[in-house]
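In: next one to model:
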Amino acid sequence: MAQPIWEPTPSDVHAAQITRFTRFAEQRHHLTLPTYGDLHRWSVENLGDFWQTVWDHFDVHSTTPPGPALTTSAMPGATWFAGSQLNYAEHLLRQGDPDSVAIIDAAELGGRTSTLTWRELRRQVAALARTLRSNGIGPGDRVVGYLPNTAEAVVAFLATAALGATWASCGQDYAVPAAHARLGQLEPAALITADGYRFNGHVRDRADAAAELRSLLPTVRLAIAVDRVGAGVAGMTAWSDATDGEYPLEPLPVPFDHPLWVVFSSGTTGVPKGIVHGHGGVLLEQLKITALHFDLGERDTFFWFTTPSWMMWNSLVGGLLVGATIVCYDGSPAFPAVDALWDMADRFGVTLLGTSPGYLLGCMKDSPSDLRGPRALDVLRGVGVTGAALPASTAEWLVHQLGPRVRIASTSGGTDVVTGFVGSAPTLAVWAGEISGPCLAVAVDAFDPGGHSVTGDVGELVITEPMPSMPIRFWNDPDGDRYREAYYSMYPGVWRQGDWITITDRGSVVIHGRSDSTLNRHGVRMGSADIYDAVEQLPEIQEALVLGVEDSDGGYWMPLFVVLVPGIDLDDELRHRIVDTIRASASPRHVPDDIITAPGVPHTRTGKKLEIPLKRLMQGASPAAVVDPATVDAPELIDWYVQLAAARTAPDNPHQDATAARSTTPA
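Out: This next block holds a predicted model:
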């Protein structure tokens, strides 16, 4: 029987915030909840009681008496804490000792690193809120950020929230058309931007891009520019002026569902979906995930490598809700070396470091036996991992490097709810290649195509009960049609996330990848993550992309694209080894039809491989219909796949590609 790679000790359980919360719930509701499973079961069977307990345990304030925690549990349409008046920023800004550090603003080597105390954070938020208010910006208006991951981005968001205005942001690595495709939808009243950022040893001057974006937003009445790289942005109010002075901090109480922010889907096709979340739902959900799952509190330092384009930036800001110090980082995770994040974790005394499976795989390949090296990492208690499935081999390597007392907190969720569906907890064991279990108050299940619950088999990840951070609506979707189509069209009244999962007999969860890019050969389904888990461990492979392409004639083509380490050729020996690895580690039924050397794998700006758009290209769809180059990290790669797809679908050669890059696997 497989053994856990991490198990909580009695002292871990005793010290965990989730234990204190459990005791509070037991006393409040006259319960006995000896295990995480018992607590989770109670939380999903008694949603109103659970969320009322969260509200009370974390002392959430409302200026009016709130109604019941959950009035109706319909999905969509659940009603939470009717009549309450609160503010996300108000709760956050009453945390923290005034003289302790709230934000560490770190920059890549060569840039500035500074700190912001809780006193200075509150002062800047109050001053910026006054500047916004004096320019007529208030409830219902939108304030947008085109910013790197810096302290200024956090201040801008909190000032916006304090006013009851709505925030949205994207990083400056987005080209202007991609930023405009998102932020322009909102018809913002204010733009907060920067003159540039640092990445991979270079200063990226974005002053002209910021000015261009401003010109494309005719509704903007106020534009503010942060000086990060010394370039400045002409014609905009300086950040230092916008945040100057001492003013009272007066967060405006708003209804529970009042819009807090708009976050955007990856947007690989069509206009990116703007997903609107409310103050109350996000506040409660982030308190739960940050304190009870991440186990963060006032003595912790929280660092998740992210950008303001991704929901993990919102989760990083949520660390402030429990008084933790957060690290905002403007730079590459792998400069000046691949282990740069570990250097920062050691330098800043990080207790929870968040990253991606891809980054960890890069560390494993670059320095497989000496991650800790000269670093003490003596306060590191956990490594959070999300964005893709974490291979078992990578998890085992990480535990070997960091030791058995560092919890590997693998999590899977979505921008849609800006939190996790399944994850880790300080009282749950961790198994390699698995996620420990469902998050509290998340009714996770796996459904087969007929809508029946399955255990031990692959199914669709569904949520059968409402969550307070489910979207209020989509932007520009007045009738809610796109919203319902996105989540409820397959199983009416049940949220379908679009991921394949397996719920094991012990309650842990295995993520297999996106259900709409699933490999379905001869009726046997497999997620692409299973193939990547096997193939990307080979030292010759930098990255892989697998597609399952259903042809109009009933055929099925499953190519594997591999990006090779420089100097390596795809010869017969390596090709056979790839096939043998997939047979042994994934499935003999899912050996690819072709192995093709590719110049690279394109991703969304949030790091997801473009499986579905590239699959549609191979089926003959036009490039313009399936992918917007502005949303892709390396758009020049798209042309290579377009040419391959055109050759494959040519009338005289419908099932073969004609490129020299092709390498056919043995039968």
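
In: going by C-alpha atoms from here, please, whenever you check contacts or count neighbours.
Out: OK.

In: list the buried residues of stretch 396-416.
Out: 396-399, 401-402, 405-416 (16 or more other Cα atoms under 10 Å).

In: just stretch 17-29 next, same as before
Out: Within stretch 17-29, the residues that count as buried by 16+ other Cα under 10 Å are 17-19, 21-25.

In: got a list of what the residue nearest to Gln3 when sequence neighbours are not counted touches?
Out: Counting by Cα to Cα, 6 or more residues apart in numbering, Gln3 lies nearest to Trp431, which is 7.0 Å off, once chain neighbours are set aside. Neighbouring residues of Trp431 by Cα atoms under 8 Å, 6 or more residues apart in numbering: 2-6.

In: would you do the same for the sequence below? I want to compare the two.
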Amino acid sequence: MNDILWTPTKERADASTMAEFERFLKDKRGLTFDDYNAMWDWSVTDLDGFWSAIWEYFDVKASAPYTSVMAKRQMPGAEWCPGAMLNFTDQIMKHVDSQPEGDALIVQSETFGRKRLSWTELRDQVASVAAHLRDMGVTKGDRVVAVLPNTETAMIAFFATASIGAIWSLCAPDMGHVAILDRFKQIEPKVLIAQDGYVHAGKTVDRREILAGLETALPSLVQCVTVPFVGDLPQGHMAWDSLLDRDAPYESTQVPFDHPLWIVYSSGTTGNPKPIVHGHGGIILESAKQSLHHDFRRGGRYCWLTSSGWIMWNSQFTALGQGTTVAMFDGAPNYPDMGVIWRFVADEKLDFFGAGAAFFSGCMKAGLTPRDEVDLSALRSLGSTGSPLSSDAYDWIYSKVKEDVWLAPISGGTDLAGAFVLGHPGMPVRAGEMQCR
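Out: Next up is the predicted model:
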């Protein structure tokens, strides 16, 4: 086995959500396990027991209960939680009452500067946008697509879409015209929400021509909504800010467990990108399970450095679903220098920061020593994915970033919007190794 680089204190391990879940299983189900692997074996053999425990422990909001956890045990064709009626957005908005003025979103944008949204503001803006979408004729099952950066606009638009049972799909604004069309033309969207330009590495990027081409090539569109930055509002478009003016109550359309929530895509390296549909209930349960491995909780402050075109953008909802503040960074991660992200981590007092392995390797090669340059006293956890994190990068993190930090690289995929290998807050970290299944 490789050298141990970090071991959690007993106090930290016992205070983790994973440990709390184990105590829940003992108290509520009479289940005890010798170690994590024994609990893992139970989770993949007693599917009804495990997933019903996840549902109960995480207090999944549903207007109608499921009649069974699995109605059909076959692949393909497995049927999960028939009878359940719910909405993914309710799992986020349930946190408003307990922390109405707390931070829901912190956004640091190279284009627009810093913004903060409380939980109440997030709910109210989602309700307003949803009311406008209904006015446009968007109903359950319609597709709303967006070309937006990793900012609060995309978050609000997604929640508004999901809350009415419509289906969301997102592309990053730096994607090419053909790449975006190859995705969106397959799903015949009713509404397009887009930002006409942005700032990256100090330079303004104008996207108006590409967006105009999208509008022409998507005949199913009934409305375009624009976030204007580089130019005037195009004729016939609605300004994004005008969608935030409605004093409307938050309402959610209840949908079956497997009703489509969002559409993501394969890379498109072999033919057209393949649309991948994830359902409301599946994402609720997958996110809940995954939050055990990230140790998310109310009051935490989380950021994963991601483009809006990467499945890690969707992973931000895993944290929000547990009442954790999500900090979003929209800009070049190396401008004006490689230290900009670490200053963001310090300034926002983040306790969990994740990024692609290439980011950490880039910082290491640039000779950064974040522990000497910024205050990382709040930082407790680091995540990595996208490619393997080298043993050298493990060593750099523990010697140059922080000695007492839980490093939890993960490996998963767009096709399941989840991970196969993750971290465990009660296990040691070994050089060059991920922690657990």
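
In: can you calculate the TM-score here?
Out: Once superposed, chain against chain, the TM-score is 0.96 (TM-score structural alignment, normalised by the length of structure 2); 434 aligned residues with a Cα RMSD of 1.4 Å.

In: re the thing from before, what's the most distant pair in the contacts of Trp431 of structure 1?
Out: For those, with distances taken as Cα to Cα, the pair at the greatest spread is Ala2 and Trp6 (12.0 Å).

In: higher neighbour count, the two?
Out: The neighbour comparison of Ala2 of structure 1 against Trp6 (other Cα atoms under 10 Å) goes to Trp6, with 20 against 6.

In: Gln322 of structure 2 contacts Asp295, doesn't it?
Out: No - between Gln322 of structure 2 and Asp295 there is no contact under Cα atoms under 8 Å: 9.7 Å.

In: sorry, back to before: let's see which of the buried residues of stretch 396-416 of structure 1 end up in strands.
Out: Among the buried residues of stretch 396-416 of structure 1, DSSP state E puts 407-410, 412-414 in strands.

In: turn those residues into JSON lines, including distance to Pro308 of structure 1.
Out: Below are these laid out as JSON lines (distance: Cα to Cα, whole Å):
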{"residue": "Arg407", "distance to Pro308 of structure 1": "26"}
{"residue": "Ile408", "distance to Pro308 of structure 1": "24"}
{"residue": "Ala409", "distance to Pro308 of structure 1": "22"}
{"residue": "Ser410", "distance to Pro308 of structure 1": "21"}
{"residue": "Ser412", "distance to Pro308 of structure 1": "19"}
{"residue": "Gly413", "distance to Pro308 of structure 1": "17"}
{"residue": "Gly414", "distance to Pro308 of structure 1": "15"}
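
In: in structure 2, point out the residues matching whichever strand or helix holds Glu460 of structure 1.
Out: Secondary structure assignment for Glu460 of structure 1, by DSSP states H and E: strand 458-463. Strand 458-463 of structure 1 lines up with nothing in structure 2 when matched by TM-score structural alignment.

In: in structure 2, which residues correspond to the next helix or strand after that strand?
Out: Helices and strands here follow DSSP H and E; after strand 458-463 of structure 1, the next one along the chain is strand 473-474. With TM-score structural alignment applied, strand 473-474 of structure 1 matches no range in structure 2.

In: how about stretch 519-534 of structure 1?
Out: With TM-score structural alignment applied, stretch 519-534 of structure 1 matches no range in structure 2.

In: can you pull the buried residues of that stretch?
Out: 519-521, 525-534.

In: in helices, which of those fall?
Out: Counting by DSSP state H, the buried residues of stretch 519-534 of structure 1 place 528-534 in helices.

In: just these now: which is nearest Pro374 of structure 1?
Out: Pro374 of structure 1 lies nearest to Asp533 out of those, by Cα to Cα, at 29.5 Å.

In: quick one: that closest one and Pro391 touch, right?
Out: Yes - Asp533 of structure 1 is within contact range of Pro391, at 5.3 Å (criterion: Cα under 8 Å).

In: want to throw the buried residues of stretch 17-29 of structure 1 into CSV with distance to His61 of structure 1?
Out: Formatted as CSV, the buried residues of stretch 17-29 of structure 1 follow (distance: Cα to Cα, whole Å):
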residue, distance to His61 of structure 1
Gln17, 20
Ile18, 21
Thr19, 23
Phe21, 18
Thr22, 21
Arg23, 22
Phe24, 18
Ala25, 19
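
In: Glu573 of structure 1: which of those is nearest?
Out: Closest approach to Glu573 of structure 1 among the buried residues of stretch 17-29 of structure 1 (Cα to Cα): Ile18, at 51.5 Å.

In: would you mind measuring from the closest one to Leu352 of structure 1?
Out: 16 Å (Cα to Cα, to the nearest Å).

In: check Ile463 of structure 1 too.
Out: Separation of Ile463 of structure 1 from Leu352 of structure 1 (Cα to Cα): 28 Å.

In: likewise Ala126 of structure 1?
Out: Distance from Ala126 of structure 1 to Leu352 of structure 1, by Cα to Cα: 29 Å.

In: now Phe302 of structure 1
Out: Distance of Phe302 of structure 1 to Leu352 of structure 1, given as Cα to Cα: 5 Å.

In: what of Leu147 of structure 1?
Out: Leu147 of structure 1 sits 24 Å away from Leu352 of structure 1, taking Cα to Cα as the criterion.

In: what does the helix or strand where Asp48 of structure 2 lies contact?
Out: Secondary structure assigned from DSSP H and E places Asp48 of structure 2 in helix 47-57. Applying Cα under 8 Å, 6+ apart, the contact partners of helix 47-57 of structure 2 are 21, 24-25, 42-44, 68-70, 285, 288-289.

In: residues contacting the equivalent of Asp258 of structure 2 over in structure 1?
Out: Counting by TM-score structural alignment, Asp258 of structure 2 lines up with Asp257 in structure 1. Applying Cα under 8 Å, 6+ apart, we find Asp257 of structure 1 in contact with 277-281, 472.

In: please flag which of these sit within strands.
Out: Counting by DSSP E, these place 277-278 in strands.

In: adding distance to Cys170 of structure 1 and neighbour count, write the contacts of Asp257 of structure 1 out as TSV.
Out: Shown next, in TSV, are the contacts of Asp257 of structure 1 (distance: Cα to Cα, whole Å; neighbours: other Cα atoms under 10 Å):
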residue	distance to Cys170 of structure 1	neighbour count
His277	16	26
Gly278	19	25
His279	20	25
Gly280	23	27
Gly281	22	23
Ile472	21	20
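
In: looking at the contacts of Asp257 of structure 1, which is nearest Val154 of structure 1?
Out: Of all the contacts of Asp257 of structure 1, Val154 of structure 1 sits closest to His279, with 15.8 Å by Cα to Cα.
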